[in-house]
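Chemist: how does the following fold in three dimensions:
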Amino acid sequence: MRRRTPRHAPRTSLAGRAVAVTATAVLALTAGLLSPLPPAAADDPPPVADHCGDNCLDILPPGNNGSATLVEILANRALGTQPKHADDQLAPYDALASGYGSLTDDKLSDFFQDASFGVPEDQVASVISPREDVTITRDKKTGVPHIKGTTRYGTEFGAGYAAGQDRLWLIDLFRHVGRGELTPFAGGAEANQGLEQQFWPEAPYTEEDLEAQVAYIRDHGGERGRQAMADAQAYIDGLNAYRVKAKKSRTFPGEYVLTGKIGAVTNIGEIEPFKLTDLIALASVVGGLFGNGGGGEVEAALSLLAAQQKYGVAKGTEIWEGFRGREDPETVLTVTDGTSFPYAGKPERARGQALPDKGSVTREQVVYDRTGSAAQKNPAKDPVKAPAELKPLQGMYDDGVLPADLFSSDRGMSNALVVSGEHTASGHPVAVFGPQTGYFAPQLLMMQELQGPGISARGVSFAGVGMYVQLGRGQDYSWSATSAGQDITDTYAVELCSPDGSAPGKDAVHYRFRGECLPMEKLEKTNAWKPSLADSTAKGSYRLQVYRTKLGIVTHRATVDGTPVAYTQLRSTYGHEADSIIGFQMLNDPGQVTDVASFQEAAQHINYAFNWFYADSRDTAYYNSGGNPVRAEGVDAALPVRGEPEYEWQGYDPATHTSDQTPPAEHPQSVNQDYYISWNNKQAKGYSAANFSHGAVHRGDLLDGRVKKLVETGSVTRASLTRAMAEAGVTDLRGEQVLPELLKLLGGGDSPETTKAVQQLRAWQAAGSQRNQSAAGSKTYAHSDAVRIMDAWWPKLVRASFEPGLGEELYTALTGELTVDETPSAGHGPTGSHAGSAFQNGWWGYVDKDLRRVLGEPVEGGPGVAYCGDGDREACRKVLLTTLAEAAATPAEEVYPGDDTCEAGDQWCADSIVQRAVGGLTHKNIQWQNRPTYQQVVEFPSHR
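Modeler: Purely as a prediction, here's the structure:
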């Protein structure tokens, strides 16, 4: 066993639950103080036991170091050089897509990093002590900070200090996103404006709102809540300590110079101090990106109305429900033992529905009073004088510092594969799992190890809220999550009114609530910007405005049965995005998490909608977290409901943004199932999805089929489970799951062109329907023509099959609810180009059911109507052949248009993943693989 530097054990929790704190910290909390404690040295506690040995591995591209000075940014842009540890995890991550076929347990370290506790003595790169009670040790290979404190405060101070070293610019950027102030901070590029306009209306918090969240956790979270806020303040103190040091030593990120915050020569300027409410703003961004579920009820109502108009109310509702697929009996599940967890399903008799009158819906205006470049689609450039050496960097952020689709896109690709010890070679559970947070440079997550009183964990945390490891491992257990997306957001139709009793119009700013005519609360924010070196867009400004009611934020206006209403959006996590800190604190506490039951107890304290997975040396477990509101009887969560007291969430208190929530026993959960898979699929029977995507064919099928075969064979290993994940990650879902039915119906072609296309598709399907390189490093696909044909064919065959029967209006409405396709190149998908994620949402389940109906094969669920060729087999075959001929004739240059990264027609490049630059550094693009960003491979051989 390798010798490692000393590691520190957390103190035992009192009664298995209480947080161990120093006497000084207790006094500070009792006095209500969150100010820094003086440095305090202490004797080293005994080393921490690491029960994983060398069996825990992980990976997080592009690299741990997410900070670059101005000189390093200049060198990167001019010479392509990288700061140390900025991209050293990118190559092994990239290589797995080609190298998984020959993977063995011994070769796992070629594609993943060692995730053991501590650092071997011969691998120590640096050790610093920003306070006497904490050290930050970084290893030579990855530069991950291993933070070891002898006091609780010192541990958290060190975490904040290390976060500043690795992600100062990113943390600063996202606190401004969370406050709706991105453009004043980073420039008025159209993408930056778009992000503000998308995000701020979701969480338009005032400073008082943010302070109220801090107070709520401290006052209502018990001892853990008070400790959490003390930990958060210590983290902020460490972050600020690094901020001051970096400014003084001129080692701060170069983006501060590029965006005009600090003078390159004079060093004049300021990095604004961080404060506790910044963490709440950051938490709201994290929750908005990854932990929300539901919403979209107005759009759902419009598609339902379109179906009713096409088919009549009864038949239209039946057809719409078939597409909605709340309880598709053919969909893949995570909990497979038949257990049902009823939630948000369709009521037998819906009450209080508030469907809008046809043509009455208008979206609420958010942007007002545009001036300067804000009023122009393509603003004129306002030259900024710059030193000659900085001129090459001028305009680098003209398109924005963050992708414009950051919040509008579905965030998927998080997946989990967990096999119980009964089916593994070692007799111990094996897990391969991780979250997908998108590909960014630097990454939104950052790696760290935390060892201190009451804390013992290693893994990743979102930059800026890293008081605790959010996904990773403890001493003898590991955990991870996937986005669950269950419905925790509802839409209410609040009746508009006038204080004088006159008839209101749709633009009224008063509404009825529990019998009173109340004024809406108007929230405003005026943002202005000026040119900088990196963003040369001309100066401009605009005003953001939303109206807030006691039933949420106004999103639309309409009439319902002729009465003017405002549609408001109410989510259970509103005003409580940071409450989950207590659950994460518990996951990091070795005195709390000792087995599957205590793991599930910790997960219950997380109000984000996540699927949580657990493995130790003995057991596996699953638990679905989220603040699931208890709805009034008969309310249909999928559609808008009247904003009247009898239809409110039970126990709803608008003053505290709280309500009754379903008890833990009603959340999907399981212990020691043969295996678990999750890829944002349906959790369990009865647990209704908040979207249309959980149908007969789902991305989760790619995992489920492979893991099921492994379990049936037995002797599963870390390598074999990783191979299953990696193979699924380069497989075209349409090719594996739907193409067999397409080929069955086609038979052969009806011309030389279609005959050849069918042959190419058959060969591709027989080879595994993969989108993978013909050879490692070739940058060309095997079966490239078949892949091109499928990419061109799919949107054509879907439209030709369904639009004639549905009609243009209903087809358009339904494709607005669920995109037709989501290929890696995302030419017609919602995730944006080069984002990696693919096949999360699409019409493959609809097509699969439709083809089986035409073929006369058994079908359960779905619309109940055959659309392709109006259900006639020969007519459907003709539709498919006609569209196939069109697809085969479509050149690669049209299927894969060029962009800033790729030449038109470059298939491999069109699919490739780009680490989207949110700082000054850029990295090479890598081959496509549908895979988590951060990923663990774990197998614990022992337990405490």
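Chemist: please make it C-alpha for all contacts and neighbour counts, starting now.
Modeler: Noted.
Chemist: for Pro543, pull up the helix or strand it's in.
Modeler: Quick fix: residue 543 reads Arg, not Pro. strand 540-549 (DSSP states H and E).
Chemist: contact partners of that strand?
Modeler: For strand 540-549, contacts defined as CA atoms under 8 Å, 6 or more residues apart in numbering pick out 188, 197, 201, 204, 365-375, 520-530, 553-554, 568.
Chemist: go again using 6 Å as the cut-off
Modeler: Where contact means CA atoms under 6 Å, 6 or more residues apart in numbering, the residues beyond strand 540-549 that reach it are 366-374, 520-529, 554.
Chemist: now the buried members of those residues.
Modeler: 366-367, 370, 372-374, 520, 524-529, 554 (16 or more other CA atoms under 10 Å).
Chemist: the structure of the following sequence is requested for comparison with the preceding one:
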Amino acid sequence: MPRRTPRNALDRMRTPRGFHGFLKGASLCALVADLLSPLAPATAADTDAPAASAAPAAADDHCGARCSDILPPGQNGNATLAQILLNQAFGTQPAHAEDQLGPYANLATGYTGLTDEKINTFFNDASFGVPEGQVASTLRPAGRDDVTIVRDKRTGVPHITGTTRYGTEFGAGYAAAQDRLWLMDLFRHVGRGQLTPFAGGAPANQGLEQQFWRSAPYTEAELEAQIESAAAKAGERGKLALADVDAYLDGVNAYIDASDKGRYFPGEYVLTGHKDAITNAGTIAHFERTDLIALASVIGSLFGSGGGGEVANALSLLAAQEKYGVAEGTKVWESFRQRNDPEAVLTQQGGSFPYLTKPDDPRGSALPDPGSVEAEPLVHDRTGSAAASHATGASATAADAALSSARRGMSNALVVSGEHTASGHPVAVFGPQTGYFAPQLLMLQEIQGPGISARGASFAGLSMYVELGRGQDYAWSATTSGQDIIDTYAVELCQDDHHYLYRGRCTPMEKIERKNAWKPTVADGTAAGSYTMRVWRTKYGPVQYRATVDGKKVAYTSLRSSYLHEADSIIGFQMLNDPEYLNGPERFRSAVQNINYTFNWFYADSEHTAYYNSGDNPVRADGVDADFPVRAEAAYEWRDWDPAANTARYTPPAAHPQSVDQDYYVSWNNKQARDYTTAPWGNGSVHRGNLLDDRVKKLVAEGGVTRAALVKAMAEAGLADLRAEDVVPDLLKVIESAPVTDPAAKTAVDRLEAWIAAGGLRTETSAGSKKYTHADAVRTLDAWWPLLVKAAFEPGLGTDLYTAFTRNLPVDESPSAAHGPTGAHAGSAFQYGWWSYVDKDIRSVLGEPVKGPLARAYCGGGDLAACRDTLLTTLKEAAGRTPAQVYPGDENCSAGDQWCADSVIHRTLGGIKHGGISWQNRPTYQQVVEFTSHR
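Modeler: Okay, here's the model as predicted:
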């Protein structure tokens, strides 16, 4: 069937190049003039708000003007069609779309002269309320008299004040839709695996819906049942949560109706063909309870579901055993796995919290037969553009590029007890690193009403409560913890490939399908297409792989403790927002115990600090090694597991890492506590958590810590090259164990030493210069690291085992490493890499003491002279590589542009785009808090 010829310029622009790349080309200018008149209203707040002279009185605030926060690029994540066209044609920004981006970016060069008085040059004042004279608008949504939404002039953040609980939550929903309606709509479709019918069949859209739906292939009935089940378990609080959800949804839907009638709805609805800019035909579907669970499943999958990877672990173990034999291969594998490395930086500094330690005599392991593992296909029956040769690989690649930064780079925290601060009150600098998107996944808000008093950030569409922020006299935040709540079971097949043995009976698998079709995307040449996503589910979770074990056919499934429980955490967040409930660190711990996702939680008030690691950690059967697939038999199931409800016995709260008033806490996704095994590889002697720990430990030793000092420690760590600070000095010790006579090598060594002496930071020569101070040294290390790792380890491990280990843990994750887990321009860096392996191996070569060493020596076979030759050879090769070779360029940067290759760029999830900023490795949303009094 031939493509339909577009009627006019507007028709050509209706469908975007994937939801993350809306508009491009000269046709924009022609459209602007035509479309400004019918879609002129600038913002919903401006359109709906009557004049106001003052904000409602602020709630009790014990922060004493010492609470600050920041969330780039800006609060306003909705834009009309006219605003989108102006942005694309001329770069203009809607009000409050990027006014937090500049202050956030400027900290990279401004932190060195920071004082407490200057903090709000780089952050927002996060005090409750809006000062008189700073009120930008006041709105009583839908004409209600029990709630008011006030927005401030500086940031446009909504301050929601209600006199009834219903009105308060109605206002929260209305404000969320004002700021993030398009994003909320996108992600309710992502969570259902139905993004392509909604936003088009671009590869990024295909990849996203495939990525998330595979792990949470829920039916509509299951989505509805989850929120009802969560409420039923929590008694009166559960009833209240359900009422809050319904009121919140009423507010969202009231805004949808108002914006539709007033024609100031997000312009992306026109560009994707859901609304007509001229006639206003088309609809924006109301939100329902099930939409919130679909949203929650995406957020939980991104940030709160540690574990999995057992099949990859098994494959690398088999490769090690093939190389060295079973006994020695297992020893080598364990030394790279670093389950419980004695040199790892810890968040909880005292005590032992055993979790998933290696059993002495593993039982029930189901390792695959060599060469038998095949991934379970998800996509079937492709037609049209989905059947194009690029579709399969391109969709996965585009998905990773769009959201892997959120999934991988996750948050940090620095908290110092009052015993070590200048004021005698605890100081905290903390926040989640949720990636950089436009609009942002998170949004700021203040909510004040019966039983609610908080300001902070919440995920768009789940903002009935503040999820990370501050209350009247306390603040809290989280980092992703990564402990293992996902297991892989090997179900033995019977009868055919879609029946399996369940407790002795041959049982049919359940087939869950999504049949998605999309319309032509004329703007970028993507034609109509369709495909079917198919997941086979068992009692032990969805099928991920097929293999044989001891010659018998099996399916490897993935069972997650939070599966079918995406809404359970709502009660914990409700408690965190309740000033009558949360009155100190013990109540804080009780609240976050209700959060079933895997997070590290941090707390500070004027007197105390606290830490707690949350998550429903299932109790495994005795002898089960959760690092590998397990046989799907009753003897190896989670204790007290109920497959119908997916509930089990969980480790008790006392077994989770936790403490109150430790001297200081740091967390950057490092190991939580001694003997507490986390799922990710790489928690060894060198971790990016060391960048925080070294600096905060020094501040605490000196005493008199201030807010500014702690921000400076965070900011400097966020500019540090982990390799330069913690590994390169030992590499240079090896190289300089004999005179360096080669001129090229000597020049490279001198440059690296000068850079390290200056701090090993990736910093600009001056603000806005877009040139690094030690550009040649940075380029040399970026080129050298992957070369030296491969040259040092592959000869000893062999190609097969080296490759298998790199699948468990990538070699490098520098800011410019587009090939790494976070992709390019993601900000988050140095979370995943072979830093610890190189560090331990090089120290062994130098004859220095190493706790928890690798099982064998690798660089030069352990010989100092041979290792030196390896390092010198690779260093010379790296130093000879041109900037264009090291930084090959992409759609955002020219080849050889080092600064641009590192730069942070907000990935567009709508029609508004923003420019890049200088690299910083720091939380996306961040608080700086120091409370001066307590209730």
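Chemist: do you know the score for how well these two fit?
Modeler: TM-score of the superposed chains, computed with TM-score structural alignment, normalised by the length of the second structure, equals 0.92; 875 aligned residues with a CA RMSD of 1.5 Å.
Chemist: sorry, back to before: how close does the helix or strand following the strand holding Arg543 of the first structure sit to the second structure?
Modeler: Of the helices and strands lying after strand 540-549 of the first structure in sequence (DSSP H and E), the nearest is strand 552-560. With mean CA distance after the TM-score superposition for the first structure, strand 552-560 of the first structure departs from the second structure by a mean of 0.6 Å once superposed.
Chemist: give me the contact list for whichever helix or strand comes after strand 552-560 of the first structure.
Modeler: Following strand 552-560 of the first structure in sequence order, the next helix or strand is strand 563-571 (DSSP H and E). Strand 563-571 of the first structure is contacted from outside by 488-496, 506, 551-559, using CA under 6 Å, 6+ apart.
Chemist: okay, stretch 637-653 of the first structure sits on what stretch of the second structure?
Modeler: Aligned by TM-score structural alignment, stretch 637-653 of the first structure falls on residues 626-642 of the second structure.
Chemist: so how far is the matching stretch off the chain centroid?
Modeler: For stretch 626-642 of the second structure, the separation from the chain centroid amounts to 29 Å (computed by CA atoms, centre = their mean, to the nearest Å).
Chemist: buried set for it?
Modeler: 626-633, 636-639, 641.
Chemist: relative to strand 552-560, how tilted is the strand holding Arg543 of the first structure?
Modeler: 80 degrees (axes from the mean of the first three to the mean of the last three CA atoms, to 10 degrees).
Chemist: just tell me what Ser458 of the second structure corresponds to in the first structure.
Modeler: Using TM-score structural alignment, Ser458 of the second structure sits opposite Ser461 in the first structure.
Chemist: the strand holding Arg543 of the first structure vs the second structure - mean distance after superposition?
Modeler: Here the mean offset of strand 540-549 of the first structure against the second structure after fitting is 0.3 Å, by mean CA distance after the TM-score superposition for the first structure.
Chemist: in the second structure, which residues correspond to that strand?
Modeler: Residues 529-538 of the second structure are matched to strand 540-549 of the first structure when aligned by TM-score structural alignment.
Chemist: can I get the buried residues of stretch 626-642 of the second structure in CSV including secondary structure and distance to His96 of the second structure?
Modeler: CSV is the format used below for these (DSSP: H, G, I helix; E, B strand; the rest coil; distance: CA to CA, whole Å):
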residue, secondary structure, distance to His96 of the second structure
Ala626, coil, 47
Asp627, coil, 47
Phe628, coil, 49
Pro629, coil, 49
Val630, strand, 51
Arg631, strand, 54
Ala632, coil, 53
Glu633, coil, 56
Tyr636, helix, 54
Glu637, coil, 52
Trp638, coil, 49
Arg639, coil, 51
Trp641, coil, 49
